[in-house]
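Novice: let's see this in three dimensions:
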Amino acid sequence: MDSSRRVVPVPIEHPTVPHVDAIVDLPSSAWASLVLLHGAGGSATHPWMEGAARGLFGEGVAVLRASFPNAQSGKRQPERAPSAIATWHAVMDAAAGLLPHVPWAGGKSFGGRMAAAAVAEGMPASGLLYLGYPLHPPGKPERLREEHLRDLPLPQRFLQGTNDPFQSGDALERLVGELPDARIDWVAGGDHSFLVAGGDRDPERVAEALGPRIAALLR
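Specialist: Now for the predicted structure:
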């Protein structure tokens, strides 16, 4: 499968950067499109994100990745929610001219959570994909982050490690069961980045290997 990669600046309103870079990997015969934003402290070019895009490309999924403004400017602190949501809107608007389908909106951890918040504010998408949804802060299961999810009319798909400290007990399984169109695929032994004790510790290879499972959720 041939690939066409483009890097396109997406203008945004932000005090430190005038734009974020959208990295587009477009297979020649893509059957689905996904906009993928990173987790807190990451970036569009983090090894995990590189691996995920490559794995999905191998499955025939067109992927547009972008960094939140703080990451674009080299800062590691998470983007504040209003800025992250505004970035999602800008990137999805740009995706309409860069991807062959109305894309799914998805993200690693924080990126997926902010995608849901943006959809709740009217951002169009084919569905929502959560790669390690941060249901609660580690060690604080009483602080559930279920905001927006119950009221969203779109398909919602979850890929989650069973040893992810951002979920515990059966809370996430129960939530998915209560949503109108939702599915979850559990990665046995996986942590928040889907690394498994005794397994491959390279985040790029681990993320790439998840490509078939993510594609199956999109189908």
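
Novice: when you work out contacts or count neighbours from here on, use the C-alpha atoms and nothing else.
Specialist: Noted.

Novice: now the top helix by length along the chain, how far from the centre of its chain.
Specialist: The helix that spans the most residues within the chain, counting by DSSP state H, is helix 81-95. Taking the mean C-alpha point of helix 81-95 and that of its whole chain, the gap between them comes to 13 Å (C-alpha atoms, centre = their mean, to the nearest Å).

Novice: name the residues of it that are buried.
Specialist: Along helix 81-95, these residues count as buried under the neighbour rule (16 or more other C-alpha atoms under 10 Å): 83-92, 94-95.

Novice: same question, stretch 143-156
Specialist: Neighbour counts using 16+ other C-alpha under 10 Å place 149, 152, 154-156 of stretch 143-156 among the buried residues.

Novice: in TSV, list these along with distance to V187 and secondary structure.
Specialist: Compiled in TSV, the buried residues of stretch 143-156 are given as follows (distance: C-alpha to C-alpha, whole Å; DSSP: H, G, I helix; E, B strand; the rest coil):
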residue	distance to V187	secondary structure
L149	22	helix
L152	25	coil
L154	23	coil
P155	20	coil
Q156	17	strand
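
Novice: in those residues, find the pair that's most separated.
Specialist: L149 and P155 (10.4 Å; C-alpha to C-alpha).

Novice: ok, the residue lying closest to V196 once chain neighbours are set aside - how many residues close by?
Specialist: Beyond its immediate neighbours in the sequence, the residue positioned closest to V196 (C-alpha to C-alpha, 6 or more residues apart in numbering) is G190, lying 4.7 Å away. Around G190 sit 19 other residues, with neighbours defined as other C-alpha atoms under 10 Å.

Novice: hang on, G190 packs against F166?
Specialist: No: because the distance of 11.6 Å does not satisfy C-alpha atoms under 8 Å, G190 is recorded as not touching F166.

Novice: to compare against the first, here's another:
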Amino acid sequence: MRIVTPAGPAIVEVDEVPRPRFLFVLTHGSAGGVEAPDLLAVRDAVSAIGGTVARVLQPFRVAGARAPGSPARQDEAWTTLVGAVRERFPGLALVQGGRSNGARVACRTARAAGAEAVVALAFPLHPPGRPERSRAGELREAGVDVLAVSGDRDRFGVPEEADTTRLIVLAGEGHDLSKNPAQVGEVVANWLCPRFC
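Specialist: Below is the predicted model of the structure:
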């Protein structure tokens, strides 16, 4: 599905389930795409518990860019496309999430998009080697329950437990969460199921 936003078109891959219990809109990081192993594992695990999953290739990636541009422009595009996806699945509770930069977007826009929860995969707490430039405020800005899943070897840092509803730190994982993607999916599904199943 192609959705036009103020920042250009986005492409949304929807994996529907029969009798969905909730809608999960999920996106990638700055240099990635919707085929990242952790995103596919999350899609599979969430589908298994009754979530219809919409994986979003954001406008900057559709245009071939690696940098997302200004947060305001990215957030405006996100809320527009989430609104369009929700129109297709009316009445379903919305969970939104992303990896790295996508996790930042999901947190910043949670209230505006009407999300009931956020899944933040590999939330980039700070630029590598720059812990004084913390982005923890974006986690708190979500205003809804936030699950943060990070690797203990993430060079972008690991959020503090106090800044999230639930923090899971996976041993041996880096920023790409690619060592055991199935575990990432399992963690997400286990957190979502009591809330939405």
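
Novice: and the TM-score between these chains?
Specialist: For this chain pair, the superposition-based TM-score is 0.86 by TM-score structural alignment, normalised by the length of the second structure; 192 aligned residues with a C-alpha RMSD of 2.1 Å.

Novice: quick revisit: pull up the overlap in contacts between G190 and F166 of the first structure.
Specialist: Common contacts of G190 of the first structure and F166, defined by C-alpha atoms under 8 Å, 6 or more residues apart in numbering, are absent altogether.

Novice: what sits against the residue nearest the centre of the first structure?
Specialist: Centroid-nearest residue in the first structure, with C-alpha atoms, centre = their mean: G107, separated by 1.0 Å. Taking C-alpha under 8 Å, 6+ apart as the contact definition, G107 of the first structure lies against 35-39, 113, 115, 129-131.

Novice: just these: which are in helices?
Specialist: Per DSSP H, the contacts of G107 of the first structure map to helices at 113, 115.

Novice: including neighbour count, could the contacts of G107 of the first structure go into TSV?
Specialist: Output for those, formatted as TSV (neighbours: other C-alpha atoms under 10 Å):
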residue	neighbour count
V35	27
L36	31
L37	30
H38	25
G39	27
R113	29
A115	29
L129	31
Y130	25
L131	26
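
Novice: now render the contacts of G107 of the first structure as CSV, adding distance to G55 of the first structure.
Specialist: Below are those laid out as CSV (distance: C-alpha to C-alpha, whole Å):
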residue, distance to G55 of the first structure
V35, 14
L36, 13
L37, 15
H38, 16
G39, 18
R113, 22
A115, 21
L129, 15
Y130, 16
L131, 14
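
Novice: closest to R65 of the first structure out of the contacts of G107 of the first structure?
Specialist: When these are compared for distance to R65 of the first structure (C-alpha to C-alpha), L36 wins out at 5.0 Å.

Novice: quick check, the closest one in contact with L64.
Specialist: Yes: because the distance of 6.1 Å satisfies C-alpha under 8 Å, L36 of the first structure is recorded as touching L64.

Novice: give the contact list for G39 of the first structure.
Specialist: Residues touching G39 of the first structure, when contacts are defined by C-alpha under 8 Å, 6+ apart, comprise 107-112.

Novice: show me which of the residues you listed are buried.
Specialist: The neighbour-count test (16+ other C-alpha under 10 Å) applied to the contacts of G39 of the first structure identifies 107-112 as buried.

Novice: can you tell me which of the residues you listed is closest to M123 of the first structure?
Specialist: For M123 of the first structure, the closest of those turns out to be G112, at 13.4 Å, with distances computed as C-alpha to C-alpha.

Novice: trace that closest one over to the second structure, please.
Specialist: The equivalent of G112 of the first structure in the second structure is A103 (alignment by TM-score structural alignment).

Novice: over to S73 of the first structure?
Specialist: Match for S73 of the first structure (TM-score structural alignment): A63.

Novice: how near is its match to S47 of the second structure?
Specialist: Here the criterion is C-alpha to C-alpha, to the nearest Å. By it, A63 of the second structure lies 29 Å from S47 of the second structure.

Novice: of these two, who's got more company?
Specialist: For A63 of the second structure and S47, the more surrounded residue by other C-alpha under 10 Å is S47, and the numbers stand at 22 against 12.

Novice: who are the contact partners of the more buried one?
Specialist: S47 of the second structure touches 15-17, 53, counting by C-alpha under 8 Å, 6+ apart.

Novice: swap in R213 of the first structure?
Specialist: By C-alpha under 8 Å, 6+ apart, the contact set of R213 of the first structure is D185.

Novice: that one maps to what in the second structure?
Specialist: Under the alignment by TM-score structural alignment, R213 of the first structure pairs with V187 in the second structure.

Novice: helix or strand for that match, which one?
Specialist: Assigned by DSSP states H and E, V187 of the second structure belongs to helix 181-196.

Novice: go through that helix and flag the buried ones.
Specialist: Along helix 181-196 of the second structure, the positions that meet the burial threshold by neighbour count (16+ other C-alpha under 10 Å) are 181-189, 192, 196.

Novice: would you mind giving these as TSV with distance to Q58 of the second structure added?
Specialist: Rendered in TSV, the data for those read as follows (distance: C-alpha to C-alpha, whole Å):
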residue	distance to Q58 of the second structure
P181	22
A182	24
Q183	25
V184	22
G185	21
E186	25
V187	25
V188	22
A189	24
L192	24
F196	26
